[in-house]
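Chemist: I would like to see how this sequence folds:
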Amino acid sequence: MATPMDLLRSNLSRVRIPEPTNRIYKQECCVSFDTPKSEGGLFVDMNSFLAFGKEYVGWNFEKTGNPVYLHIKQTKKLVSEDRPLKKPTLLAIGTL
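Modeler: Predicted structure coming up:
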């Protein structure tokens, strides 16, 4: 069975390296309103640099044949309540 790295190496010729003039659309899906904060995150096609939501990745793959995607997902990190606050308790201006 092929490992994910072997699959990536076999499709490396389809991956483009972005140049300074390329626009990379990674803030929102180009078909729906999915963002990196959505449940499935975003998948950026590494050839066209267009982002797709989880349900549209298959559609894009069938259309273009590009199998390599960058998965971007943002999750909220919970802050524990027992952590001390790092807010300043004193404010002193012009003191030594």
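Chemist: contacts and neighbour counts: CA atoms only from here.
Modeler: Noted.
Chemist: and for the closest residue to Tyr69 other than its chain neighbours, the neighbour number?
Modeler: With sequence-adjacent residues excluded and distances taken as C-alpha to C-alpha, 6 or more residues apart in numbering, Tyr69 is closest to Asp45, at 4.7 Å. Other residues within reach of Asp45, judged by other C-alpha atoms under 10 Å, total 25.
Chemist: now swap in Val57 and tell me
Modeler: Neighbours around Val57, by other C-alpha under 10 Å: 19.
Chemist: could you also give me the structure for this second sequence? I'd like to compare it with the first:
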Amino acid sequence: MFVRIVKMGFHEQNIETFLANFDVNKEKIRNFKGCNFLELYRDKNDPTVFFTYSYWETEDDLENYRHSDLFKNVWAKTKPLFNIPPMAWSVDKLETLN
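Modeler: Here you go, the predicted model:
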């Protein structure tokens, strides 16, 4: 399993559109084969910056999602809303402390 972190910045007038689209699709993304966890964060200092944080079973699962109609539809609605290029990281979780 690994973690995918995506940073996205939006024009202020597009934030509600992004949040509405995320709300409509979050359960579909979370229930996509191989996705075990999904969260959305908002930067405390810059309210136009958001992060998604998701756990994936395998890199193939993430790639299957990225090539799916679900991703293509979500991305088509999200991409025009950006004010900065999105950034993404795939990382291995080394430790969890609760």
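Chemist: quick TM-score on the pair, please.
Modeler: Here the TM-score for the pair of chains, by TM-score structural alignment, normalised by the length of the first structure, is 0.27; 47 aligned residues with a C-alpha RMSD of 4.3 Å.
Chemist: after the longest helix seen in the second structure, which helix or strand is next?
Modeler: Ranked by residue count under DSSP state H, the longest helix found in the second structure is helix 15-30. Next along the chain after helix 15-30 of the second structure, taking DSSP states H and E as the criterion, comes strand 35-42.
Chemist: next, the angle helix 15-30 makes with the next helix or strand after that next one.
Modeler: Following strand 35-42 of the second structure in sequence order, the next helix or strand is strand 49-56 (DSSP H and E). Here strand 49-56 of the second structure runs at an angle of 0 degrees relative to helix 15-30 (axes from the mean of the first three to the mean of the last three C-alpha atoms, to 10 degrees).
Chemist: show me what strand 49-56 of the second structure is in contact with.
Modeler: 1-10, 34-43, 62 (C-alpha atoms under 8 Å, 6 or more residues apart in numbering).
Chemist: flag every buried residue along the following helix or strand past that strand.
Modeler: Moving toward the C-terminus from strand 49-56 of the second structure, the next helix or strand (DSSP H and E) is helix 59-66. Neighbour-count burial for helix 59-66 of the second structure flags Leu62, Tyr65 (criterion: 16 or more other C-alpha atoms under 10 Å).
Chemist: picking that back up, the longest helix of the second structure vs strand 35-42, what angle?
Modeler: Going by the same axes, to 10 degrees, helix 15-30 of the second structure makes 170 degrees with strand 35-42.
Chemist: which other helices and strands does helix 15-30 of the second structure contact?
Modeler: Where contact means 3 or more C-alpha pairs under 8 Å, 6 or more residues apart in numbering; DSSP states H and E, helix 15-30 of the second structure is packed against strand 35-42, helix 69-78.
Chemist: so the residue nearest to Tyr69 of the first structure touches Leu70, yeah?
Modeler: Yes. Here Asp45 of the first structure reaches Leu70: they are 6.7 Å apart, a contact under C-alpha atoms under 8 Å.
Chemist: quick check: which element contains Leu8 of the first structure?
Modeler: Using DSSP H and E, Leu8 of the first structure falls within helix 4-10.
Chemist: my error: substitute Gly58 of the first structure in the last question.
Modeler: Going by DSSP H and E, Gly58 of the first structure is in helix 57-64.
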